[in-house]
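In: sharing a model prediction with you, sequence too.
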Amino acid sequence: MIREDLRSRRIAVIADFVVNPGSALYGKRQAPPTDFMDALVERGWGIMKMPPHVARLESCERLIEVSVGDLIDYRKNGYNVVIAAVEDLPQQGLWLDAMAACFRKVGKDMPPIVTIRSNATAADADALDGALAPAA
């Protein structure tokens, strides 16, 4: 069983690009840091960062499988999970096709997907909160 923590039983799956916008991995595509991550933390969201979308899929497949397994466990234990897909990145910055294949493989539905911008701000955090409103 997962012990209680400060995340309000909510997990946001986030692209590495959003967590590390200034990384050298992204070359000219680097984005300035915004208040999006701070807003999620202030609202009690837990964060699961996916592998960088610029890596080779072969080097990320196992990590994606493990991450999907963790997300399934979180949901089974009463956590709400939302995927924050970045609208202007390949695979929305999250390896969405590979994630979907992993969920299908075990017969589980993907969590809700909310589309954000690569330069997401605190206002974009509202969309993640909103994705949980019907489930609450």
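Out: Right, received. Where do you want to start?

In: use CA for all of it now, contacts and neighbours both
Out: Noted.

In: so which elements touch the lengthiest helix in the chain?
Out: Longest helix of the chain, by residue count under DSSP state H: helix 57-76. On a contact count with 3 or more C-alpha pairs under 8 Å, 6 or more residues apart in numbering; DSSP states H and E, helix 57-76 meets strand 80-86, helix 96-105.

In: give me the three-state assignment for the residue with the largest distance to the centre of the chain.
Out: Relative to the centre of the chain, and counting by C-alpha atoms, centre = their mean, the farthest-placed residue is residue 28 at 22.8 Å. Assigned by DSSP: H, G, I helix; E, B strand; the rest coil, the conformation of residue 28 is helix.

In: still on that earlier bit, need the helices and strands packed on helix 57-76 in a markdown table with distance to residue 20 and mean neighbour count, can you?
Out: Listed next are the helices and strands packed on helix 57-76 as a markdown table, based on distance: least, C-alpha to C-alpha, whole Å; neighbours: other C-alpha atoms under 10 Å:
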| stretch | distance to residue 20 | mean neighbour count |
| --- | --- | --- |
| strand 80-86 | 13 | 23 |
| helix 96-105 | 19 | 15 |
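
In: next up, a second structure to put side by side with the first:
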Amino acid sequence: MIREDLRSRRIAVVADFVVNPGSALYGRRQAPPTDFVDALITRGWGIMKMPPHVAKFESCERLIEVSVGDLIDYRKNGYDVVIAAVEDLPQQGVWLDAMTACFRKLGKDLPPVVTIRPDAAATDADLLETALAPATCPQPE
């Protein structure tokens, strides 16, 4: 039996860059919308942070595979899952190509992908909720 939790059975996959925009890993790159993570939390979304997009793929490959397995399990158990990609970052900041390959290898569909633009045009909470709405459709088993 699955216990209910504070995430309202919703998980957003986010880039390390979104969670840790001030990290020295990213230098002076423009930060993503600052209220994105706050809006997710306010709306009860759980967050799965992916490894930094600036890391070597070889050091992240196994973690990406495990994360995809976890996402498949979440969806199998009725959770809504969305991937929040960051426009203009390699691999959209979430290792999107690698995640897509893992889902394909396992014969599963990639969860819906929402693109975050660093220009702050997508930071309005109402627009954010609308952008995440595709993730709330029934998930395949």
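Out: Noted; the coordinates are in hand. Predicted, not measured: the structure shown is a model, and the values here were computed from it.

In: how about a markdown table for the helices and strands packed on helix 57-76 of the first structure, with distance to residue 133 of the first structure added?
Out: Converted to a markdown table, those look like this (distance: least, C-alpha to C-alpha, whole Å):
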| stretch | distance to residue 133 of the first structure |
| --- | --- |
| strand 80-86 | 11 |
| helix 96-105 | 23 |
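
In: might you report the residue contacts of the residue farthest from the centre of the first structure?
Out: For residue 28 of the first structure, no contacting residues are found, by C-alpha atoms under 8 Å, 6 or more residues apart in numbering.

In: over to residue 105 of the second structure?
Out: Residue 105 of the second structure neighbours (C-alpha under 8 Å, 6+ apart): none.

In: with residue 90 of the second structure as the reference, measure out to it.
Out: 22 Å (C-alpha to C-alpha, to the nearest Å).

In: how about residue 53 of the second structure?
Out: 7 Å.

In: more neighbours, these two?
Out: A side-by-side neighbour count of residue 53 of the second structure and residue 90, using other C-alpha atoms under 10 Å, places residue 53 first with 21 against 13.

In: next, count neighbours for the residue nearest to the more buried one when sequence neighbours are not counted.
Out: Excluding its sequence neighbours, the residue lying closest to residue 53 of the second structure (C-alpha to C-alpha, 6 or more residues apart in numbering) is residue 93, at 5.0 Å. Other residues near residue 93 of the second structure number 22, with proximity taken as other C-alpha under 10 Å.

In: surely residue 93 of the second structure meets residue 17?
Out: Yes - proximity of residue 93 of the second structure to residue 17 meets the contact threshold set by C-alpha atoms under 8 Å, at 6.8 Å.

In: what residues do these two have in common as contacts?
Out: Common neighbours of residue 93 of the second structure and residue 17 (C-alpha under 8 Å, 6+ apart) are 52-53.

In: circling back: got the angle for the longest helix of the first structure vs strand 80-86?
Out: If you take axes from the mean of the first three to the mean of the last three C-alpha atoms, to 10 degrees, helix 57-76 of the first structure sits at 150 degrees to strand 80-86.
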